[in-house]
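Undergrad: Model the structure of this input:
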Amino acid sequence: MNHLSFITAYIGYNSAWFLMILVAIVSFIVQWRFKSKFKHYSEVGLLSGLSGQEVAVKMLRAHGIFDVQVICVEGQLTDHYNPETKTVNLSQDVFYSRSVAAAAVAAHECGHAVQHAQAYAWLSFRSAMVPVINIASTLTQWTLLIGVMLLIFSHNPFVLAIGVAALALVTFFSFITLPVEFDASRRALAWLNNNYSIVQTTEEHEQAKDALWWAAMTYVVAALSSLATLLYYASFLFNRRN
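TA: The predicted model follows:
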């Protein structure tokens, strides 16, 4: 490797490393901000007095969905919709709470149920990718570090190439998740805005909107973090050619 190639490789590695650190800092800030917002809005009671579970049931019924159950699950921020079991899973803090945050999260998860019922293309595509992504995620855990070591000591890029390819799939999946999450929030806010018996004031609606916006930002930074990690490991492959 000549001096110019060495400098190019050095810049490539360090640029990718700097990007990873930058994204990690932004991710920390966004996560902190989201948790802070969620905690604040969890203390703001709904004037309607409805619980997260009641909001979820009302939204499902309003969209003609009667085959989806709303259940309570353990943990914090573990809320999700499971298309396989057709269940809206709400954490205890959301299921029983009668707050703005609980209403927003419950409506968002029901937004996924509505997507499923209406065969929303992005959700269908994302769901179809899950089995492949599970395999790819397992591969990345073993192949990236081992691949880098093999590349350094034996100049064999094969294992690392497999790891980078698997990570590329995981990264692609994280970006596919974004339109699914944004659309679910859009559906949730539209429904809440049209149902004054649930979110009764403009202030409550704006608070719900703010909570869901910060929740969406956590998915954005997660996707960017995955991309930064991909570029970092890919830089080992690209720069070995110099």
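Undergrad: C-alpha from now on. contacts and neighbour counts both.
TA: Fine.
Undergrad: so which helix or strand takes in the residue positioned nearest the centre of the chain?
TA: Centroid-nearest residue in the chain: Tyr219, 3.5 Å away (criterion: CA atoms, centre = their mean). Using DSSP states H and E, Tyr219 maps to helix 202-239.
Undergrad: what packs against that helix?
TA: With contacts taken as 3 or more CA pairs under 8 Å, 6 or more residues apart in numbering; DSSP states H and E, helix 202-239 sits against helix 3-42, helix 100-117, helix 158-193.
Undergrad: Next, the structure of the following sequence, for comparison with the previous one:
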Amino acid sequence: MFYFDSTMIILLPAIIIAFWAQNKVNSAYNKYSKVRTMNGYTGQQVARMMLDEAGLWDIQIEVINSKLGDHYDPSSRVLRLSPEVYSGQTIASAGIAAHEVGHAMQHKEAYKPLVVRNSIVPVVNISSSVSWILFFIGILMGFKGLVTLGIVLFSGAVIFQLITLPVEFNASSRALNILKTRNILYNDEVNGATKVLDAAAMTYVAAALMSISQLIRLIAISNRD
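TA: Okay, the predicted model is just below:
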């Protein structure tokens, strides 16, 4: 393992940012999950209103037993919300529910970055795992071709992380715009929801930086004599 130790410093900035981003999202969520909205809508009600107004009546909303595991599943066209978001009448629950509806709207409109991301998911899931195996076999056995192939395959994970950024930022932008214009949230409530979603977005930025750093690290290792 000592062979790889010196390259770990490449990951250090990304690791620090990742910890900061996770603390930021936890802090924002914990704060605004305790602040009840003036309208008192639950996350489920917010999502249902937004979906119906977007003409997405067929999309069902389900509860998933996972804290902050909220997501939109494009394959089954189901919006899944954690219990806290589904039943919560808070700024955090409204913001998160609206964000996931933003993804459903992207799906309906065939938003390009989302289409590209969804199309490469199966390939990236396989290539990102295989890349490490090929890379380490190549390093241990001195097969430069396998090392290069591993790096190329891992690049797919980096591309996926980069494409994810506009998808997430756009979903948040859609969510906040609707929450504000439809008067689902008011003034400081919108600011609170913005802080929650901005904090969540930073975790994706951190993930992208980590994957880029890891790619640089692999290249650095491969260039060793």
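Undergrad: still on that earlier bit, who are the contact partners of the aligned partner of the residue nearest to the centre of the first structure in the second structure?
TA: Counting by TM-score structural alignment, Tyr219 of the first structure corresponds to Tyr204 in the second structure. Shown in contact with Tyr204 of the second structure (CA atoms under 8 Å, 6 or more residues apart in numbering): Gln161, Thr164, Leu165.
Undergrad: how about a cut-off of 10 Å?
TA: Tyr204 of the second structure makes contact with Ala18, Ala21, Gln161, Leu162, Thr164, Leu165, Glu168, Phe169, Met210 under the criterion CA atoms under 10 Å, 6 or more residues apart in numbering.
Undergrad: Repeat that for Gln92 of the first structure.
TA: Gly52, Gln53, Ile71, Cys72, Val73, Glu74, Gly75, Gln76, Leu77, Thr78, Asp79, Ala102.
Undergrad: Filter the residues you listed down to the buried ones.
TA: Buried by 16 or more other CA atoms under 10 Å: Gly52, Gln53, Cys72, Val73, Asp79, Ala102, out of those.
Undergrad: quick check, nearest of the residues you listed to Leu237 of the first structure?
TA: When these are compared for distance to Leu237 of the first structure (CA to CA), Asp79 wins out at 38.4 Å.
Undergrad: Give me the aligned partner of that closest one over in the second structure.
TA: Applying TM-score structural alignment, one finds that Asp79 of the first structure aligns to Asp70 in the second structure.
Undergrad: Would you mind finding the match for Ser48 of the first structure in the second structure?
TA: So, by TM-score structural alignment, Ser48 of the first structure is matched to Asn39.
Undergrad: excluding its backbone neighbours, what's nearest that match?
TA: Ile184 (6.9 Å; CA to CA, 6 or more residues apart in numbering).
Undergrad: That neighbour: neighbouring residues, count only.
TA: Neighbours of Ile184 of the second structure under the rule other CA atoms under 10 Å: 21.
Undergrad: what sits against it?
TA: Ile184 of the second structure is in contact with 37-41, 46, 49-50, 91, 94, 176, 178, 190, counting by CA under 10 Å, 6+ apart.
Undergrad: quick one: which of those residues is nearest to Gly150 of the second structure?
TA: Of the contacts of Ile184 of the second structure, the one sitting nearest to Gly150 of the second structure (CA to CA) turns out to be Leu176, at 40.2 Å.
Undergrad: The helix holding Tyr219 of the first structure vs the second structure, mean deviation?
TA: For helix 202-239 of the first structure, the mean deviation from the second structure after alignment is 0.7 Å (mean CA distance after the TM-score superposition for the first structure).
Undergrad: Please apply the same query to stretch 171-188 of the first structure.
TA: Compared with the second structure after the fit, stretch 171-188 of the first structure shows a mean deviation of 0.4 Å (mean CA distance after the TM-score superposition for the first structure).
Undergrad: nearest to Tyr232 of the first structure, of the helices and strands packed on helix 202-239 of the first structure?
TA: Per CA to CA, nearest to Tyr232 of the first structure of these: helix 3-42, 4.7 Å.
Undergrad: which other helices and strands contact that closest one?
TA: helix 100-117, helix 202-239 (3 or more CA pairs under 10 Å, 6 or more residues apart in numbering; DSSP states H and E).
Undergrad: quick one on the thing from earlier: just the closest of the contacts of Ile184 of the second structure to Ala104 of the second structure, please.
TA: Of the contacts of Ile184 of the second structure, the one sitting nearest to Ala104 of the second structure (CA to CA) turns out to be Met50, at 10.0 Å.
Undergrad: what lines up against that closest one once you look at the first structure?
TA: Using TM-score structural alignment, the equivalent of Met50 of the second structure in the first structure is Met59.
Undergrad: Its match and His112 touch, don't they?
TA: No. Counting by CA atoms under 10 Å, Met59 of the first structure stays clear of His112, with 11.3 Å between them.
Undergrad: ok, the match of Met50 of the second structure - contacts?
TA: Per CA under 10 Å, 6+ apart, neighbours of Met59 of the first structure: Ile65, Ala106, Ala107, His108, Cys110, Gly111, Ala113, Val114, Ala188, Trp191, Leu192, Asn195.
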